[in-house]
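[1] next come a sequence and a model predicted from it.
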Amino acid sequence: MDLNTILIAVAAIIVTYVVFFRKSSKGKNLPPGPYPLPIVGNMLQLGTKPHQSLAKLAKIHGPLMGLHFGSVYTVIVTSPEMAKEIFVKNDQVFINRSVVEAVHATDHNKISVAFMDVGNEWRTLRRICKEKIFSVQSLEASQVLRQEKLQKLREYVEKCSDNGRAVDIREASFVTTLNLMAATLFSIHAADFDSTETQVFGEIMEGVASIVGDPNLADYFPILKPFDLQGVKKKAEKYFGKMLVIVGDLLKKRQDERRSNPKYVMKKDLLESLVDVLDQSSEYQLTTEHITHLLLDLFVGGAETTTTSVEWIMSELLVNADKLAILKKELKSVIGDRTMVESDIPKLPYFEAVLKEVFRLHPPGPLLLPRKAGQDVKVGGYDIPKGTQILVNAWAMGRDPAIWKNPEAFEPERFLGEKKIDYKGQDFELIPFGAGRRICPGLSFENRMLPMMTATLIHNLDWKLEIGAEEGDVHRGERFGIAVRRSTPLKAFPIKK
């Protein structure tokens, strides 16, 4: 980029900021917040771990806090009461997303069920997710496919045990998540442990996670979007494009098989349902692009959040030996020595409490996906101008001593009392997957994958942390992105009983 273009961009930023700041604050009772610096606003206060920085600021300025990120006015929500006002009382006002520039690659923002504005297309895609992809009937039909992949995980861990080799929990859960999703969606095997296929998928997922999670000047100063100064959109086009080619080829192959083979036998996967949707175009009015971008959402979102959650679950259990012992005892009493199946999950209340406690401490999306005010509205007595970006700090709410007793402690027992708090969008103290109409559509699938993968790793197996992995360090060193990961991989030695 030449010097003249840079100077024009800088001048545009200054003019945009001055005009916006005056317009956004004049005559309005905005939520309190730290005073913004010229041009950059409060950007410098975000740091590398925004969920933590914003939680500290909220303790000073309150549960509804206003900040300026460049020219983008943002309100941070850090209490269940304010979250309920956003997701329930004013759901219609905040129904649409504020979308980062990276997601505009391949027009994903216009086609993705996660990011598109609510309308007929969005309602149709949500209906397909609910009735075709994640219905109880569909997930039950594909259960056998997932059991095969979990057995592969068990065999891999046992092989590591035989060889005295530590298991990289994130890598093992990533490969297994890919295979569970590939089996459920496409009836295929995606990757083997320590394989080149794993590296290919890993590169794509890492690429998407980094470009969506890393700061981009174009998100703070929209006037810079045409320039793509940091090359974020270009990188996103590359990674999104690779994933779209993979899922597009699988979709086309299935369509060709069904059309050319008169003796074709229907498979018990979710792709079969999606091909049916395309064949019933008069009813659903969706294109191939809708389906491929939906599959992109499911693969990228599901792989990152599930992989990260499994690693945090194992991190907490391996440093809380007493909690692990209780969980293993429950598994033994309900399952015995046999392999766990998905129908066992509701019979394991302590296991469910462990998952809730991990979601409280380590929500997959710490700030959830951002919302956008569709019109001027009052929340908590404050004015929220049209166009305001809304971030709900689920991480901060999960560690708030006003909500939770001993919030930094890992205590699954807190969820075994008379008050049944769940994480499915009804109890605003715990909303790791969001709430309202835009709650994560794959939640029912996640509810199966996480306990099954965890049980595979701990049932009839013991674990020993790698030498040098201090127990007190397990909770430190977070890395912010689509999901908050451990900054260093969790590695441990499996021990067969």
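    Looks like it came in fine.
[2] use CA for all of it now, contacts and neighbours both
    Noted.
[3] I'd assumed Lys233 was in contact with Glu101.
    Yes - assessed by CA atoms under 8 Å, Glu101 is found in contact with Lys233 at 6.7 Å.
[4] please compare the first structure with the one that follows:
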Amino acid sequence: MDVIINVENCYLLLLLALIVSIPACLFFLVRLREAIHSSRRLPPSAYAWQVVCNMSMSPLGSLANLAQIYGPIFSLRVGALLIIVASSPKTAMEILKARYHMFSGRYIPSLYYRIPRMEQSSVLGAKECNDGWKYMRAMCHNWLLSVKAIKLRNEVRERKMMELADYLHAKEGEIVTIRDVVFATLANSMGNMMVSRDLIDLERECKSGNQSLMGFIGAMLTVLGSPSLVDLFPILNGLLGFWERRKAKKLHQEFKSLWEEVIEERRQAKCTGEEPSQDLLDALIDNGFCNDKICALLMEMLVAGTFISCSTIEWLMVELIKNQGVLHKLRNEIENTGDGDIKNASSRHMPYLKACLKETLRLHPPKLFVLPRRALETCTVNNYVIPKDSVILINIWALGRDPMTWDEPLKFKPKRFLESQLELKGNVQFEFIPFGGGRRMCPGFNVATTHIQGIVALLVHCFDWFLPEGINPDNLNMTEKFGTTVYMKEPLSLIPRSRIP
């Protein structure tokens, strides 16, 4: 009996020792983590409660506020992801230019790569600048994104703009949602550049709401644009991986429903010897691309060529409505330069139109960040260690509103760009990078600026615009809705009145 009692006492003592030692072990692990953190000299790290508080008060300005506390570069730990946020021109220049080869990797949530053939055919989302990426980028540049390719499609683009003008003339005196009509025009313009056909009917698109192509792409971007639980906690991959594969399969089927009929028709036309359309689709088929790769690439180009331009045009129009002096000055430039024909406005010398575009991209960048980069190797920035596979965010929203760089940064003042040498790309000091910078800069720069300047010139030149009755321009809701693209929370609705037949 004594032996049994002693053994039981030993068990109790051992259990008590374990209970007492657990807090000590946790304390030791925390101190060890802090010591490792200090020895590696990671950028200052924001506490989770600070991030939550800032997000709840100001989702768009939260990271800019944290930069005021922690400096131009700081880190966030979100599950397994170490996120490095850069908020100053100097830091952006070091990442995008001085050490571009270290940060030329791309971070995209894993669901994106679960879509069949997406990784092999992606230009924007390719994980590294490998030979496959170079080949895909060259293909898109030659057939879609270069100045030469854009000029070859001038006639098609002009026709789509005239269809927009005809639609708005027919809607004179009625309320029109700018976002819907602009998206439809951009989608059909891109469709003709890629596959030589319209993708949607403008009238039907504007009435379809969430069932429209724009609604589908918006829902798709919501799914693809945010890290999943598997990204944050890789240990859950075995448990939740099947769910991600199921979502990827569904997206893949939706891609195919949009493009596969067009691709098969083109393949059959080639077999019967019909004259080729000489577009991107022809080039992809001729180079042996399978249907899955073509669907993935066309979808990526469509999204990139519509959503960002659509957001920018909407923001520019709302600023013109709120700033009538700027609107009249812009209209005078268009009338004096365009000679009544604004179809090629983007190719004419219109410095004030370009200044309005730059100011819109500064104050309302269509994306909060340059598309996320990924550190390919461990390196240093601003004397801080950036570990391999860290996610790099460059806050272009904060760069455009930095009072150290911009006079009255919250005011819409296109004149500032008439008096500066800042361009839409290639700025030496990286204080203005709406299309990113370095090796992974947005390849659709020329297409975006051509579409935006042409459509805005048409809207301003051919129509007077009025707000629905009872709405004062000063009371317009300018709240930003943050997602994959930064839109107005409430879509801009205006009433057109024809000025030019």
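    Thanks, I have it. All values derive from a computational prediction rather than experimental measurement.
[5] before we move on, back to that, looking at Glu101 and Lys233 of the first structure, which is more packed in?
    Lys233 (25 against 21; other CA atoms under 10 Å).
[6] ok, now how distant is that one from Ala105 of the first structure?
    To Ala105 of the first structure, Lys233 of the first structure is 6 Å away according to CA to CA, to the nearest Å.
[7] equivalent analysis for Pro50 of the first structure, please.
    For Pro50 of the first structure relative to Ala105 of the first structure (CA to CA), the value is 24 Å.
[8] any idea how far apart the tips of stretch 468-478 of the second structure sit?
    Stretch 468-478 of the second structure has its terminal residues 16 Å apart, counting by CA to CA.
[9] dump the residue contacts of the equivalent of Arg401 of the second structure over in the first structure.
    By TM-score structural alignment, Arg401 of the second structure lines up with Arg399 in the first structure. Contact analysis of Arg399 of the first structure by CA atoms under 8 Å, 6 or more residues apart in numbering lists Arg360, Leu361, Pro407, Glu408.
[10] run a quick neighbour tally on the third one.
    Right, the one you point to is Pro407 of the first structure. For Pro407 of the first structure, using other CA under 10 Å, the count is 16.
[11] would you map the strands across the stretch 301-450 of the first structure?
    Remark: strands assigned in the stretch 301-450 of the first structure by DSSP state E, counting those that start in this stretch are 371-372, 377-379, 382-384, 389-392.
[12] and what of the stretch 151-300 of the first structure?
    For the stretch 151-300 of the first structure, strands defined by DSSP E, counting those that start in this stretch occupy the ranges 167-168.
[13] please apply the same query to the stretch 1-150 of the second structure.
    Under DSSP E, counting those that start in this stretch, the stretch 1-150 of the second structure gives strands at 73-78, 81-86, 105-106.
[14] nearest the geometric middle of the first structure, what residue?
    Residue closest to the mean C-alpha point of the first structure, counted by CA atoms, centre = their mean, is Thr305 at 4.4 Å.
[15] that residue -> the second structure?
    By TM-score structural alignment, Thr305 of the first structure lines up with Ile308.
[16] how about that match, what does it touch?
    With contacts defined as CA under 8 Å, 6+ apart, Ile308 of the second structure is in contact with Pro366, Lys367, Ala448, Thr485.
[17] save the contacts of Arg399 of the first structure as TSV, and put in distance to Asp462 of the first structure too.
    TSV is the format used below for the contacts of Arg399 of the first structure (distance: CA to CA, whole Å):
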residue	distance to Asp462 of the first structure
Arg360	25
Leu361	24
Pro407	28
Glu408	25
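[18] quick one: which of those residues is the most crowded by neighbours?
    Arg360 leads the contacts of Arg399 of the first structure on contacts (other CA under 10 Å) with 27 neighbours.
[19] give the equivalent position in the second structure for it.
    For Arg360 of the first structure, the aligned position in the second structure is Arg362, judged by TM-score structural alignment.
[20] can I assume its match is in contact with Glu431?
    No - with contacts counted by CA under 8 Å, Arg362 of the second structure stays clear of Glu431, the gap being 9.8 Å.
[21] what sits in contact with each of the two?
    What both Arg362 of the second structure and Glu431 touch, as defined by CA under 8 Å, 6+ apart, is the set Gly400.
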